[in-house]
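After the sequence you'll find the predicted model.
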Amino acid sequence: MASTDSMKDLLLARDYRRAVDEGRALLAEDPRNAQAWVFLGEGLEQLGQKRAAWACYNRGWMLDPAAGWVEAAKARLFPLAMGPLPGWLEELLAVPRVTVAAALIVHNEEKTLSKVLEAVKPAVDDIVVVDTGSQDATVEIAKAAGARVFSVEWQDDFSAARNAALAQVTSDWVLWVDGDEVLDSEDVEVPRTVAGLFDGLPEPVIMRIVQVNRLGNRWEPNYDMSRLHPARFGIRWWGRIHEQLGPPEGGVYAKSYPRPVVRIRLIHEGYQPEVMKAKGKLERNVRLLEKSVQDDPNDVASWGFLGRERYFLGQLDEAIDALYRAEQLAAQNPSYGRVAEVRQFLTEALLARDRVDEALAVAERAVAESANFPAAWYLLGKARLTKALALLRGAKEAFGKSLETAPTYRGIVSFDSDIARWKAPAAIADVLKLSGDWVGARAGYERVLSTAPELEIVRKQLEQMDRQIAALAHNVAITKAKG
């Protein structure tokens, strides 16, 4: 039976023709299998069919936008990807024709909207824009771009505005775009392709897109933005802010839907600190989230977002309270998918407040329940390191106290005189070394040897440090010479 495992085995055995045959059979059954597309591309590449190989890789990339192999494959094949495709591959790549609408809610977006609509227009069949009271040229720009424009009164509720836009959609699928997000030109074909691939499923699928955020001088992809979905199942938005797509009734967590991520990249600069500050976004978010938890004290999502936003504002104590509340409510909401994020910010906030033992406990819960979440392991390490450094500082203090009390001790119980002579000073030097103060550590070890020259273990410690220092100096010299 065809499977990605058997394809992998055939590729490793260099039986490329059979791997291609298995890939064709597997993808005829399930054209949404990203790994099968990649393996099919590998087989075709090995057979010298560069154009066909890139077409397969590209489809796999659409279905797995975080894939690490993409840039290398693109460099190898994209310049050679010319000419017609084999007929069987054209058929395999074909998807049912469905219509897609872009839907936007906007407010005073005249600086960015024209570029946004120009980029998304070739990717969709219709554009629906809902304006929430702009005082600039936003409405005129939207109409000039061919969008169908509607106006609604702003009610401190992003979901209400999005649902008003949703009511105007007549296409099969909806792609949600914000007024400052520009679709990557390389992804113009993706919305219709993905919609066609997933349209025939009996249950709805909500697709996550890639919001590529500019943060300072780097670009950071965000894969948790649910933005593309079929219109026919009654899916709607829930929540005043940081709104989320969910079932038509019962709240966002009344029913869980599959949420695969696809390569629809929206380039976004709205999270730049100067933009956030100018628009007062965090303060606005906190205000709306406070309304949300007043409306529903059991709204786990709003508590989580409120804690996150308060953390960003430096309101650490309030953030901790909100995040603990979200973690507590998450236990009663198994469909809530952001508990790992809640624990991430809770750990950070607790560490910032020097509540290290609490932070350790939260991080340990995070890795126990989200073992595949890299940030959980990182924060567990950070909490353990913070604890270790605190223990080192405490150890140094304790060793120092042993030296301080030795000369004046007159108690009945005697103590080891080597504690004052060399053991405590050597232990302090150990702490300094572990803490990164090698200059202080080396001086400490030398003082120990001056009073206890028979200590070969300390002499060896010094020799090892000198070798490491020499090696480091050598590496630094080589790096400078290369630079």
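Perfect, I can see it now.

only C-alpha atoms for contact and neighbour calcs from this point on.
OK.

same for the strand ranked longest in the chain, what does it pack against?
Determined from DSSP state E, the single longest strand within the chain is strand 218-230. Applying 3 or more C-alpha pairs under 8 Å, 6 or more residues apart in numbering; DSSP states H and E, one finds that strand 218-230 contacts strand 173-176, helix 190-198, strand 207-215.

Structure two is appended below for comparative analysis:
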Amino acid sequence: MEENRNSHQAIKEALQQQDYRLAERLAKAQLEEDPWDAQVWASLGEALLHRGYGEAARKVFNRAWLLDPEAGWMQSVQSELGKRETGAERYDIELLLLTKPVRLSAAVIARNEEETIEKCIRSVSNVVDEIIVIDYGSTDRTLDIVRKLPRVKLVQAEWHGSYARVRNEVHAHATGDWIVWLEANEMLHPDDARPIREAACLFQRFNMPVALDLVLLQRKNGALLQSFARSRMYPLGRGLFYEGKVYEHLKHRAASGTQLPLIRRKIRVRLQSISSLMHEGEKAGIRLELLQGMLQEQPDHPMWLFRCGQELAVQGRWEEALNYAREADRIGKTLNEFPKRLELAILELRLLVELQRWEEAERAAMIALVSFPDYPDFSYYLSQIHMRMAEERYREAERSLNLAMQGFATYRGPDPADHDIADWRRRYMMAELALDGGELAAADDEYRKLLKVFPEWEELKRRREAIQLEKDALENMEPRGTRNG
């Protein structure tokens, strides 16, 4: 680790001093030892770019991006590459990028997937060396579709109430050096046929088995959202296996039987979720049924309580989900270690927001920020909560003002009411509420009416001037062609 830091620093200094030949030499030497270091690949790309080797730099930057899918620099790099000459061929760089071929298997778990299974399989049919579909009880046309597709090995398995068992059964049928898992409603991005094989070849050289997280692209309300699908790709025959009836997870066991830590890395290989109404309710029901079975066996296990809360939340059963989440939190606090504390805090907060229990949500967000001060989601949720609380208070204030005005019409008590409220204070308060709510036109209209009564009230004049400035600024920002005429 210390050697890597020293190498990174030496390369960085060479780039800062614009000694690009030295930076290239240092980066190449480091990559001979550690070809999985995205930062060094990016530094090598920068050196090559400055030396006029545009095409070699492009290939090197793509390798860096494969190893660092969250890199924020790639857009500016691509823009810069477009301005540069291709440059002479660099055979030494081609050799550095070269990897030894491996055999790659793709696997898909299927049950009643007739809507998407063909598209899923065809997305990898010319990419991998074999495709295994394991079906655990389809009653629709899934089996007929799979049998008609070329190069697909169909395995029909009995359902024993364990997803781990289904996945482990595939290992016995796969002949590849590596395996990649796709859900039946996913497809490999068409541009990632080369990177998926490149990643398998590259990590085959790693001295320990590595599980690779792939990018998952999903559409929501028209937007393309990116997350990571955990441990979708890994080497076979190196002690990796699945554990857990539901929410199964990959484990690493040595030949001696000793459990070993699992190394995980993110790579830029993209899976796309295929839009489908396919039996998602049925699948969620199976997961929830399995989880409730686990809870019968281990009623005080916070992990199963947490997972039940997640599944119920997906189904929109917010109150039930919150009860499970809170029970998981209560038991989790009694343990020295519970690995899902962060995710549990997020779940509880999301549920309180969905239920519009703003004060409880505010407390939950504040507590979470104490435990996880650097996690940005909690600050975002807190801002959302405060905004909703402000809206609630705005509506309460409006209701109170309306009640006050009704009271002036009906009150006949011995103590005189403050008629300034009816005459002008209510109007001033309505203007303030409108301004706080961003209703500039309504606020300006109320201030205008007040100035007819109090023509020398300077504060009101300043407020109207500020509103006009804000209106002018908004009009200047308005795109051309949006106005009538």
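Sure, I can see it. Note that this is a predicted model, so its numbers are computed, not measured.

TM-score of the superposed pair?
After superposition, the two chains reach a TM-score of 0.83 (TM-score structural alignment, normalised by the length of structure 1), with 473 aligned residues with a C-alpha RMSD of 3.7 Å.

follow-up on the earlier one: can you tell me which of the helices and strands packed on strand 218-230 of structure 1 is packed in deepest?
Compared across those, strand 173-176 shows the largest average neighbour count, a mean of 23 (mean count of other C-alpha atoms under 10 Å).

Kindly name the residues of structure 2 that line up with that one.
Strand 173-176 of structure 1 corresponds to residues 178-181 of structure 2 when matched by TM-score structural alignment.

ok now that stretch, how far from the chain's centre?
22 Å (C-alpha atoms, centre = their mean, to the nearest Å).

do the same with stretch 220-234 of structure 1
For stretch 220-234 of structure 1, the distance to the chain centre is 16 Å (C-alpha atoms, centre = their mean).

before we move on, which element is Val155 of structure 2 in?
Per DSSP states H and E: Val155 of structure 2 is located in strand 152-156.

Helices along the stretch 251-400 of structure 1, start to end?
273-279, 281-295, 300-312, 316-330, 339-352, 356-369, 374-405 (DSSP state H, counting those that start in this stretch).

before we move on, the earlier item: now the strand holding Val155 of structure 2: which residue numbers in structure 1?
Counting by TM-score structural alignment, strand 152-156 of structure 2 corresponds to 147-151 in structure 1.

and the gap between the closest residue to Ala420 of structure 1 other than its chain neighbours and Ala371 of structure 1?
Counting by C-alpha to C-alpha, 6 or more residues apart in numbering, Leu403 is the residue found nearest to Ala420 of structure 1 once chain neighbours are left out, at 5.5 Å. Distance, Leu403 of structure 1 to Ala371 of structure 1, by C-alpha to C-alpha, to the nearest Å: 45 Å.

Could you list the residues in contact with stretch 10-28 of structure 1?
For stretch 10-28 of structure 1, contacts defined as C-alpha atoms under 8 Å, 6 or more residues apart in numbering pick out 2-4, 6-8, 33, 36-37, 39-40, 42-44, 46-47, 92.

Try it again at 7 Å.
Stretch 10-28 of structure 1 has contacts (C-alpha atoms under 7 Å, 6 or more residues apart in numbering) with Ala2, Ser3, Met7, Asn33, Ala36, Leu40, Gly43, Leu44, Gln46, Leu47, Leu92.

Quick check: buried residues in that stretch?
Leu10, Leu11, Tyr16, Arg17, Ala19, Val20, Glu22, Gly23, Arg24, Ala25, Leu26, Leu27 (16 or more other C-alpha atoms under 10 Å).

how many neighbours does Glu115 of structure 2 have?
20 (other C-alpha atoms under 10 Å).

same check, this time on Phe39 of structure 1
With other C-alpha under 10 Å as criterion, Phe39 of structure 1 counts 26.

Over in structure 2, tell me which residue corresponds to it.
By TM-score structural alignment, Phe39 of structure 1 lines up with Ser43 in structure 2.

same check, this time on Ala375 of structure 1
Matched by TM-score structural alignment, Ala375 of structure 1 corresponds to Asp377 in structure 2.

ok, now how distant is that match from Ile196 of structure 2?
Counting by C-alpha to C-alpha, the gap from Asp377 of structure 2 to Ile196 of structure 2 is 31 Å.

Please apply the same query to Leu236 of structure 2.
Per C-alpha to C-alpha, Leu236 of structure 2 is found 16 Å from Ile196 of structure 2.

repeat for Trp318 of structure 2
As judged by C-alpha to C-alpha, Trp318 of structure 2 and Ile196 of structure 2 stand 39 Å apart.

what's the answer for Leu154 of structure 2, then?
Distance from Leu154 of structure 2 to Ile196 of structure 2, counting by C-alpha to C-alpha: 23 Å.
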